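A.B. asks: I would like the atomic coordinates for the input below:
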Amino acid sequence: MKKWIISVVALLLIFLIWQSVSVYNHTFKTQEKVESKMEKTVKEKANLKSVSSITTYYGDETYYVGRGKTKKNEKVIVWMPKNQKKHDMIVKKVSQGITKKEVKEKVQADKNPEEIKSIRLGVTKDDQTNKEYPAWEVTYVDSENRFTYYYVAFETGKFTKLYRLYQS
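C.D. replies: Model (predicted):
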């Protein structure tokens, strides 16, 4: 009886591990397919010669952020909404905005974070006008151990909003 129970438990564990690996692999393959499809879409709709990277931004709305070059060899960033019927694509020259390095320096000088977790491009809304604009989203842990979202407008480099979450 004891061997039978051990055998059943072992089979259940093997099954659970197999299913977990399967779900994990499926999730990443799906994301890769989406990003590959979005790379083609960004290239076509923004009339780009090449696309060097695509990332996914999950904010109020999902955006695919692509970096590439125009046919005139200008470096651009494209914010492609997942819901293209509801939101417009945004295209900006890299030179029209501030760099990731400048954002990092600004946050370190203004907020002195304990640890910066990530700095990424996305789209956020102006709370008063409800208008969307490209922004840098900086996530960091502050001196009071709060997880903080700090937004900096891509074009102006100005701080736009801040959210803090207490960690347990």
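A.B. asks: CA atoms for contacts and neighbours, from now on please.
C.D. replies: Noted.
A.B. asks: which residues touch the spatially most central residue of the chain?
C.D. replies: Residue closest to the mean C-alpha point of the chain, counted by C-alpha atoms, centre = their mean, is Tyr57 at 3.0 Å. Contact partners of Tyr57, counting by C-alpha atoms under 8 Å, 6 or more residues apart in numbering, are Tyr63, Tyr64, Val65, Leu121, Gly122, Val123.
A.B. asks: scan this protein for its longest helix.
C.D. replies: Secondary structure assigned by DSSP state H gives helix 2-45 as the longest helix of the chain.
A.B. asks: can you name the next helix or strand after that helix?
C.D. replies: Next helix or strand after helix 2-45 toward the C-terminus (DSSP states H and E): strand 48-58.
A.B. asks: report the angle between that next one and helix 2-45.
C.D. replies: 140 degrees (axes from the mean of the first three to the mean of the last three C-alpha atoms, to 10 degrees).
A.B. asks: now the other sequence, so there's something to compare against:
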Amino acid sequence: MIVLATVIIVAFGAFVIYSQLTSPKREAKAEATKLAQKYAKLKTVKNFYWYNRQKTYFTIDGQNTNSQNIYVVIAQKGGQINIYSHDKGISGTKARSIVQKEHQPKKITKIAMGMWKKKPVWEITYLNKYNRLCYDLVSFKNGSMLKTIQNI
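C.D. replies: Presented below is the predicted three-dimensional model:
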């Protein structure tokens, strides 16, 4: 009986901690989705990205009411919203393959879309062969490598 009670308490504690740790991301996604629905006529959500470099951006990848696949990039501060059609640039998968070809990362840890110098970019964060954190910014428009930081 004591063992069962201990297991229940530990499981409940783990759930509470997990909920508190993931709450900011859930809240950001919910708020970004509402804005995307209102201003970009978003109908469905496929992915959510949280980009944090010079500024923080939340990006919703989905489909609008006209059945167009779009990215809705929302600035955390100021709420500026940019909408990009999938066919006007490269996908996160393509950006990933560009980084893999260029740097042969040991492990890609994150892919996120945001804005850098007022242009849409894919940020790819990864571990290199020395297990050091690195990141690349890849242009959404043409797939060119805009910035690389190695061995952080």
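A.B. asks: next, the TM-score between them, please.
C.D. replies: After superposition, the two chains reach a TM-score of 0.78 (TM-score structural alignment, normalised by the length of the second structure), with 144 aligned residues with a C-alpha RMSD of 2.6 Å.
A.B. asks: and the longest helix of the first structure, how far from the chain's centre?
C.D. replies: Here helix 2-45 of the first structure is found 21 Å from its chain centre; the criterion is C-alpha atoms, centre = their mean, to the nearest Å.
A.B. asks: quick revisit: from the contacts of Tyr57 of the first structure, which is closest to Gly157 of the first structure?
C.D. replies: Taking C-alpha to C-alpha as the measure, Gly157 of the first structure lies nearest Leu121 of the contacts of Tyr57 of the first structure, at 12.5 Å.
A.B. asks: quick one: what's aligned to that closest one in the second structure?
C.D. replies: If you follow Leu121 of the first structure across to the second structure using TM-score structural alignment, you land on Met113.
A.B. asks: ok, now Asn73 of the first structure?
C.D. replies: Checking with TM-score structural alignment, Asn73 of the first structure has Ser67 as its match.
A.B. asks: for the second structure, just list every one of the strands.
C.D. replies: With strands called from DSSP state E, the second structure shows them at 42-52, 56-64, 69-75, 81-85, 107-116, 119-127, 133-139, 145-149.
A.B. asks: and of those strands, who's closest to Ile2 of the second structure?
C.D. replies: Nearest of the strands of the second structure (C-alpha to C-alpha): strand 107-116, 40.4 Å.
A.B. asks: show me what that closest one is packed up against.
C.D. replies: Strand 107-116 of the second structure sits against strand 42-52, strand 56-64, strand 69-75, helix 92-103, strand 119-127, with contacts defined as 3 or more C-alpha pairs under 8 Å, 6 or more residues apart in numbering; DSSP states H and E.
A.B. asks: save those as CSV, and put in distance to Ile83 of the second structure too.
C.D. replies: Below are these laid out as CSV (distance: least, C-alpha to C-alpha, whole Å):
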stretch, distance to Ile83 of the second structure
strand 42-52, 10
strand 56-64, 9
strand 69-75, 5
helix 92-103, 16
strand 119-127, 10
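A.B. asks: to what extent is the match of Asn73 of the first structure buried, counted in neighbours?
C.D. replies: When neighbours are defined as other C-alpha atoms under 10 Å, Ser67 of the second structure has 11 of them.
A.B. asks: what's the counterpart of the residue nearest to the centre of the first structure in the second structure?
C.D. replies: Checking with TM-score structural alignment, Tyr57 of the first structure has Tyr51 as its match.
A.B. asks: and that match, how far from Thr125 of the second structure?
C.D. replies: Distance, Tyr51 of the second structure to Thr125 of the second structure, using C-alpha to C-alpha, to the nearest Å: 11 Å.
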